[in-house]
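[1] no letters, just coordinates:
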């Protein structure tokens, strides 16, 4: 006997990148930061009082909201914090979309958007990106309650300029969600136009540039009434004490994060140039990864790299079946990748 809701038969759960169970892999498949978090994070976590551990954390994360607001030039009442930005994405659908309303997103993009729409049994529509993976004019003619725009996009890496986001906010009657998980590796952000766009929600995360993927902290910046509604629908204590303290320490040392991001961008550009030198097509990226293709079938290349203990991401879906997404690792990890790829290309595998 099945007890799940009927619509779950139509849902394929989100499948994250492979986590190797053996030692010795170079892991370039889940866009984790190759550098450690700020030393301040380690310091604060090792000095936490046991007495604080037995008590509930601040349910509305006041200190963290204040620090985020100061760092990004908004008011604390414009900040919402979640258990990773994925929780914030889920809450946005739960909070603002009724069953007869529509969620929109582009294609290809972060597959969780569609998964969340299906899990919540709401109408949804994917609008194709153009041949260069840019927004098509159809985006600006669309209607619905919520429009997810990954900026820079994943898995393509393409950023969207803030004037294009402003145009979408002007043309779309619902909420526009600019998911800026990778914005720290780009020169594009929608934060400067937030005050001009009351229907704009900007998502950021501590998982990527701040090197805190295991801590699970993401946040939204939006108009105060939007944040107030999210506060109504969140779980009681959705961000634990350790996560709040780690995120506070990280954002207090934001220049440390920015320096690591600059190193990753430099390595990304070097890796992209080297891949092109090996005969790969490399799409422009504003993220900590690149989307690339070599021939008409990326699967054998993915499998051969895995055999050589290098993990990259392969998406066996339409428009991406010939592509690999490669996270930017340390210079040594990228050098190892390029060496193995050069050997594979020369051997004709």
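    Cool, the structure landed. The shown structure was predicted, so the numbers you read here are calculated from the model rather than taken from an experiment.

[2] CA atoms for contacts and neighbours, from now on please.
    OK.

[3] just how off-centre is stretch 216-233 within its chain?
    Distance, stretch centre to chain centre, for stretch 216-233: 17 Å (C-alpha atoms, centre = their mean, to the nearest Å).

[4] can you give me the end-to-end span of it?
    When the termini of stretch 216-233 are compared using C-alpha to C-alpha, to the nearest Å, they are 19 Å apart.

[5] with stretch 76-92 instead?
    One end of stretch 76-92 sits 19 Å from the other (C-alpha to C-alpha).

[6] do stretch 319-336 as well
    28 Å.

[7] for residue 259, see how far away the nearest residue to residue 213 once chain neighbours are set aside is.
    Among residues not flanking residue 213 along the chain, residue 207 sits closest, at 3.7 Å (C-alpha to C-alpha, 6 or more residues apart in numbering). Counting by C-alpha to C-alpha, the separation of residue 207 from residue 259 is 16 Å.

[8] now the helices for the stretch 51-200 of the chain?
    Taking DSSP state H, counting those that start in this stretch as the test, the helices found in the stretch 51-200 of the chain are 62-72, 85-96, 112-119, 162-171.

[9] ok, second structure coming up, stack it against the first:
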């Protein structure tokens, strides 16, 4: 008997490397170089481990309330999950349930096509322009004229849209007016805006949820809140949208978030002063690093994230990647079409970025 014939097979997402060796400069997974808010450490010291014999609150109320208070929205407009990956996976499962393809860029977060394949969702990857920007016309006009969509694509239709904004791994940001145009032109499907990096200088689409009930805005504690290890993601949407998403979540797993994540996440988001301090440090370091990289001849689009997506006209991406690794500096590279010559460099501390620049200077002198 061939039981494998009924296995749901998929090529999984490949996460960034988490090396076990010490004394490295780790600039490959966009983690925050600074610790979480001080209240998080204090709460951990006071933790009563006997509480862990109980199930966590399935409604996640302490975290939902804290997020709602911080962003000044109703708690009925907030959804939380085990990192933004969990939130996005539940959203794909809940909202993309037609025979029409879901649209997202060809160069973007590489989990999108994995979820689409896993859930058997038809999808189409829309090529970015040569400068890695999105052409809004590629995502509008599926039921009308004036769009770049071909007649065949218009007939095929659109089953939903996912846009990472700022995009990953490019770091390029799409303005709010362009996002609104896409949402407004696709009222019969759900549009997901994945804002994992929005806190580093971009503009959030959150204000649009009161105007468009088909918009889901997804964010995370992993980057700007320094809590990638706690796995906390969240989303904003209309009350109806959040209810549908919650129904799918509770049909999948009633207890998706653990007690520490709920409690510590609520404490982290409450400390606005610390958040602004560390966020501004990262932005300042990013801008300083841009200047240094340009001086070394690197080319890159402007970034509104905690990373820079770069290439050098005289050295291959793999060559630089390997040379840095020999120096215990790890960045990220994809050996795929259009971006194989690029490296994504996460923003670390000033000291880490100075060591990176020093290493790059020395390697480029070998040309």
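    Sure, I can see it. Bear in mind that the values here come from a model prediction, so they are computed numbers and not experimental data.

[10] list the buried ones in stretch 211-218 of the second structure?
    Neighbour-count burial for stretch 211-218 of the second structure flags 212, 213, 214, 215, 216, 217, 218 (criterion: 16 or more other C-alpha atoms under 10 Å).

[11] need these in TSV (columns: distance to residue 290 of the second structure).
    Shown next, in TSV, are these (distance: C-alpha to C-alpha, whole Å):
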residue	distance to residue 290 of the second structure
212	36
213	38
214	37
215	33
216	32
217	29
218	27
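
[12] save the helices of the stretch 51-200 of the first structure as CSV, and put in distance to residue 39 of the first structure and mean neighbour count too.
    Below are the helices of the stretch 51-200 of the first structure laid out as CSV (distance: least, C-alpha to C-alpha, whole Å; neighbours: other C-alpha atoms under 10 Å):
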stretch, distance to residue 39 of the first structure, mean neighbour count
helix 62-72, 18, 17
helix 85-96, 23, 20
helix 112-119, 32, 21
helix 162-171, 33, 17
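
[13] now the strands for the second structure?
    Remark: strands assigned in the second structure by DSSP state E are 25-26, 78-81, 102-105, 123-126, 160-164, 191-194, 215-220, 233-236, 299-300, 307-311, 329-330, 343-346.

[14] need those strands in CSV (columns: distance to residue 358 of the second structure).
    Formatted as CSV, the strands of the second structure follow (distance: least, C-alpha to C-alpha, whole Å):
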stretch, distance to residue 358 of the second structure
strand 25-26, 13
strand 78-81, 40
strand 102-105, 35
strand 123-126, 38
strand 160-164, 32
strand 191-194, 34
strand 215-220, 32
strand 233-236, 36
strand 299-300, 18
strand 307-311, 16
strand 329-330, 11
strand 343-346, 14
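
[15] out of those strands, the one nearest residue 288 of the second structure is which?
    Closest approach to residue 288 of the second structure among these (C-alpha to C-alpha): strand 307-311, 11.6 Å.

[16] could you find the closest non-adjacent residue to residue 331 of the second structure?
    Counting by C-alpha to C-alpha, 6+ apart, residue 28 is the residue found nearest to residue 331 of the second structure once chain neighbours are left out, at 4.1 Å.

[17] neighbours around that neighbour, how many?
    Per other C-alpha atoms under 10 Å, the neighbour tally for residue 28 of the second structure reads 21.

[18] that one and residue 325 touch, don't they?
    No. The pair residue 28 of the second structure / residue 325 is not scored as a contact, 11.0 Å apart, by C-alpha atoms under 8 Å.

[19] to residue 174 of the second structure, which of the strands of the second structure lies closest?
    In terms of C-alpha to C-alpha, the element of those nearest to residue 174 of the second structure is strand 160-164, at 9.1 Å.

[20] what's the closest one aligned against in the first structure?
    Using TM-score structural alignment, strand 160-164 of the second structure lines up with residues 146-150 of the first structure.

[21] pull out the buried positions in that stretch.
    Across stretch 146-150 of the first structure, burial judged by 16+ other C-alpha under 10 Å covers 146, 147, 148, 149, 150.

[22] stretch 300-315 of the second structure now?
    Applying 16+ other C-alpha under 10 Å to stretch 300-315 of the second structure flags 300, 303, 304, 305, 306, 307, 308, 309, 310, 311, 312 as buried.

[23] can you give me the offset of it from its chain's centre?
    Worked out by C-alpha atoms, centre = their mean, stretch 300-315 of the second structure lies 17 Å from the chain centre.

[24] ok, now stretch 220-234 of the second structure?
    10 Å.

[25] which residues does it contact?
    With C-alpha atoms under 8 Å, 6 or more residues apart in numbering as the test, stretch 220-234 of the second structure has contacts from 30-37, 78-87, 195-197, 199-200, 218-219, 260-261, 265, 268-269, 275, 278-279, 306.

[26] can you select the buried ones from those in PyMOL?
    Remark: buried members of these, expressed as a PyMOL selection using 16+ other C-alpha under 10 Å:
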select buried, resi 30+31+32+33+34+36+37+78+79+80+81+82+83+84+85+86+87+195+196+197+199+200+218+219+260+261+265+268+269+275+278+279+306
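
[27] shared neighbours, residue 28 and residue 325 of the second structure?
    The contact lists of residue 28 of the second structure and residue 325 share residue 331, where a contact means C-alpha under 8 Å, 6+ apart.

[28] what's near enough to touch the residue nearest to the spatial centre of the first structure?
    With the centre of the first structure defined as its mean C-alpha position, the nearest residue by C-alpha atoms, centre = their mean is residue 181, 3.8 Å away. Applying C-alpha under 8 Å, 6+ apart to residue 181 of the first structure gives the contacts 150, 151, 152, 203, 204, 205, 208.

[29] dump the residues you listed to a markdown table, plus distance to residue 159 of the first structure.
    Below are the contacts of residue 181 of the first structure laid out as a markdown table (distance: C-alpha to C-alpha, whole Å):
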| residue | distance to residue 159 of the first structure |
| --- | --- |
| 150 | 8 |
| 151 | 5 |
| 152 | 4 |
| 203 | 14 |
| 204 | 15 |
| 205 | 16 |
| 208 | 16 |
